[in-house]
Every structure is written in C-alpha cells, then in structure tokens.
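>>> Just a sequence and a predicted model for now, questions to come.
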Amino acid sequence: MLLTVARIGRAHGLRGEVALDVRTDAPDERFVVGARFVTEPASAGPLEVVRVRTAQGRWYVTFAQAADRTAVEALRGVDLLVDTDEDEDDEDGWYQHELVGLRVEHVADGRVLGEVVGLEHLPAHDLLVVREPDGARTLVPFVEAIVPVVDVPGGRVVLDPPGGLLAADAEHLVVSDETRGDAVEG
C-alpha cells in the first residue's frame, strides 16, 4: 500500500528547491539524497532527491526531474508516496487507513461517541476527524491525554475528551438546581 510521507509546497529560490509539508515521523530517514518517490498524481513522478537541507524546522529538497523554479512550481501540491511494505511496524504510530472506520468510545462508560473518518496533519500534532452519531464532524487532538487507547485490532479508539469538545457531551451534562441559580434564599 502506498502512503503519503510529504506534500510538495512552495518553490524556494531559483534553483529548483522546494519546501515539503512533512507527513512522516522519520523525515531524516525518508528524505535523503537518492531517495525515489512515487507521486500522486502519478504523472508528476517518479521523483528522485538530489539535495536535502533543513532550516528552522522546515525540510527543503531538490529533485533531479525539476531543476529550476518553474519546474518545481508545477509540482506544488503533489504528494510523495512510499510503499508501506518497506516500513517496519511502529507500536505508537498509525496510518490514516488504519484509523478510519474505528469506533470511538468514551473512557468513562464505553458509550459510542462516533467513528473516525479522517486524520488531519498539523504542525503541533495530528487531529482525529470524528463523525459523531448526529453527523457532526469534530476535530480531536490526537494526543495521549485525550486519546489514551488506540486498539486497531479491536476496531476502536478510546477518548477522554475535555468537557465541551464533543456535541455528545452536551446531552450527558446534568445541571443541578444550584448551578442554574433556581434556588434563591431570602
């Protein structure tokens, strides 16, 4: 199976260098001179890395097939793919195809909160895209404090969401008379 490890971003300079939107936990292993990538769309590749550098946390590469700014500008938005058969298993890392379709359960009582329908990549951390039973799509920070259990073989993820994160939480709030202000002494 082919998985995205980066998306090609803006051209950088005039000599064919391009910024990458990295989607892998091991960019220093993926983006090396001589690495070849299948692309999506397929017509843009394959692409071979001839130069790599990092600056201020960003990855920049030059491809043999795109030697100038005009050529790399045409590659903007192209995904770089690798074959997962070459990857080793990572017990604390999951691919989007492994997460999509998993049942989402609440840590406290096991009630079903929805289904994972996607994964968004952000610089700070990834976000699970959860479709709740009412159809609402909620972005859940994919961090251990909020997603303590990912059980791919069991077909589920368990959430410990902060109050108000999910629409389903509003249905389970119990409001006492004292918190509503109904009890007035006087």
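That came through fine. Predicted model, so just to flag it, every value in this text is computed and none were measured. Numbers count the residues shown, from 1 in each chain.
>>> Please count neighbours and contacts with C-alpha atoms only from this point.
OK.
>>> From the chain's centroid, how far away is stretch 81-96?
Relative to its chain's centre, stretch 81-96 lies at 13 Å (Cα atoms, centre = their mean, to the nearest Å).
>>> what's next to it, contact-wise?
Met1, Leu2, Leu3, Thr4, Val5, Ala6, Phe37, Val38, Thr39, Glu40, Gly118, Leu119 (Cα atoms under 8 Å, 6 or more residues apart in numbering).
>>> mind running it again at 10 Å?
1-7, 24-25, 30, 36-40, 42, 46, 116-120, 128, 150, 152 (Cα atoms under 10 Å, 6 or more residues apart in numbering).
>>> And these, which of them are buried?
3-7, 24, 30, 36-40, 46, 116-119, 128, 150 (16 or more other Cα atoms under 10 Å).
>>> Those residues in helices, which ones?
Arg30 (DSSP state H).
>>> now the residue nearest in space to the middle of the chain: how far from Leu127?
With distances taken as Cα atoms, centre = their mean, His121 lies nearest the centre of the chain, 3.2 Å away. His121 sits at a distance of 7 Å from Leu127 (criterion: Cα to Cα, to the nearest Å).
>>> same check, this time on Ala42
Distance from Ala42 to Leu127, by Cα to Cα: 27 Å.
>>> and the residue lying closest to Val117 once chain neighbours are set aside, how many neighbours?
Take Val117 and drop its neighbours on the chain: the residue closest to it by Cα to Cα, 6 or more residues apart in numbering is Val100, 4.9 Å away. If you count neighbours by other Cα atoms under 10 Å, Val100 ends up with 19.
>>> here's the one I want to compare it with:
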Amino acid sequence: MCVGQIVGVHGVRGLVKLKSFTEDPAAIAGYNPLMDPTGTRSFTVELQSAMKDYWLARVQGVSDRTAAEALRGVLLHVDRDRLPPTEDEEEFYHADLIGLSVERPDGSGIGTVIALHNFGGGDMLEVNLPERRTVMVPFTKALVPVVDVAGGRIVADLTDDLLAPPDAAEQAREKAAEAAAERAGSAADGEAE
C-alpha cells in the first residue's frame, strides 16, 4: 500500500521532501523500510523536520542532491499486513475496497470496484460494469450504505440514470458526425480524381 511519495529535494546534502499519506504523517518512518512500487528497491527514511505539506527527510544512503533528485516522484509502499487494523467499522483502507463486488440492495450485481478517487469533492468509487465501461459513484453513506470488506461486497443504492449507457441522442450525434466525416473524405477523394 502506498504510504508516501518523495516529491522533491532540499539543499545539496541529499535531503528529500517527503509527502506522507499516513493518518499521522510522522508515522511513515515507523514503517521502515519502505519499498518502491515494484518492491525491488527499499528505502529507510529518517524524518528531519515538518514543513507545511511535507517532511524534510534523510534517506539512508543518499548524501547529495544528485542522488536525491534521482528519487523525485518515487512512491513509497509497505505490505498491507504491516498496517494497523482499522478501528471503526466505517473506516477502510482504499486498497481493501478494490476488487469488491458492487450490488443493489436486492442483491443483483452491478459491477466491481476498480479504483477509488478523490478529485477534491469527496471520495468516488470507480465501478467497472459488465459491458466494459465504468461509472463514478460518490462514496457516501446515502449511496453506499453497506461496505462488507470481509464478505467481499458493497451495496450501492444507485439510480438507473447513473448506470444507463451514454445518452442515445449523444450516440446519434456521434454517428452523424462520423458519417459526415466519411462523406467529406469521399468527396475529397472524388475531386482529387
């Protein structure tokens, strides 16, 4: 699970700017060693001082700006089993939601959670529907009243318009535009002869 990211460098002695994604930002150092997304490189971080949105940190083995620059953008991960259990029944790790089936209150299937996003207005579940398209579902108690991680499911009370395929009028406009483009291409070919 991703617990942080190296977002920049500070100075010439190898300090990095470390953004922590843990509930207590200082807790990230307690998960040492941290891994890159592939699990092939490990990093031991020592927090130096808290800044507004990040920590200044020393990474073991990194002693100059060039080495620190090479780490810019690296996401830092830990194995899921190293994280503490959630304390509240309505508290979840994002990674625990990925792969859960989504069903209506009557038990009929809707799809599968493939991602959780937050674009600034609150958490959104990205749900893959059987017809190979996705919908974004606001992750609110009103729309998602049941999250059963142990049971592998989410109950979502969604309206039909949220799940409906793209607007038929929009599809007709797209087809008309494609046909017009084909006619224009054919006319241009005819003039060229």
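Everything's here; your move. All figures in this text were calculated on a predicted structure; none of them were measured in a lab.
>>> ok, Asp161 of structure 2 - contacts?
Taking Cα under 10 Å, 6+ apart, one finds Asp167 in contact with Asp161 of structure 2.
>>> The helix or strand hosting it vs structure 1, average distance?
Element membership for Asp161 of structure 2, per DSSP states H and E: helix 160-163. With mean Cα distance after the TM-score superposition for structure 1, helix 160-163 of structure 2 departs from structure 1 by a mean of 4.6 Å once superposed.
>>> Show me what Thr4 of structure 1 lines up with in structure 2.
Under the alignment (TM-score structural alignment), Thr4 of structure 1 maps onto Cys2 of structure 2.
>>> Surely that match is in contact with Thr38?
No - under the criterion of Cα atoms under 10 Å, Cys2 of structure 2 is not in contact with Thr38, lying 11.5 Å apart.
>>> what do the two both touch?
What both Cys2 of structure 2 and Thr38 touch, as defined by Cα under 10 Å, 6+ apart, is the set Leu75, His77.
>>> dump the residue contacts of the equivalent of the residue nearest to Val117 of structure 1 over in structure 2.
Val100 of structure 1 maps onto Ile98 in structure 2 when the alignment is built from TM-score structural alignment. Listed by Cα under 10 Å, 6+ apart, the contact set of Ile98 of structure 2 reads Thr112, Val113, Ile114, Ala115, Leu116, Leu125, Glu126, Val127, Val149, Gly152.
>>> Could you rerun that using 7 Å?
Residues in contact with Ile98 of structure 2 (Cα atoms under 7 Å, 6 or more residues apart in numbering) are Val113, Ile114, Ala115.
>>> Would you reformat those as TSV and include distance to Arg80 of structure 2?
Formatted as TSV, these follow (distance: Cα to Cα, whole Å):
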residue	distance to Arg80 of structure 2
Val113	18
Ile114	18
Ala115	17
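>>> quick one on the thing from earlier: for the residue nearest to the centre of structure 1, list the residues it contacts.
Leu127.
>>> in structure 1, which spans are helices?
Using DSSP H, helices in structure 1 cover 27-30, 69-73, 96-99, 167-171, 177-180.
>>> Of all these, which one is nearest Gly16 of structure 1?
helix 69-73 (4.7 Å; Cα to Cα).
>>> now Asp160 of structure 1: how far from Trp94 of structure 1?
Per Cα to Cα, Asp160 of structure 1 is found 19 Å from Trp94 of structure 1.
>>> The closest residue to Ala168 of structure 1 other than its chain neighbours and Glu144 of structure 1: what is the separation?
Leaving aside its sequence neighbours, Ala168 of structure 1 sits nearest to Leu113 (Cα to Cα, 6+ apart; 6.8 Å). As judged by Cα to Cα, Leu113 of structure 1 and Glu144 of structure 1 stand 17 Å apart.
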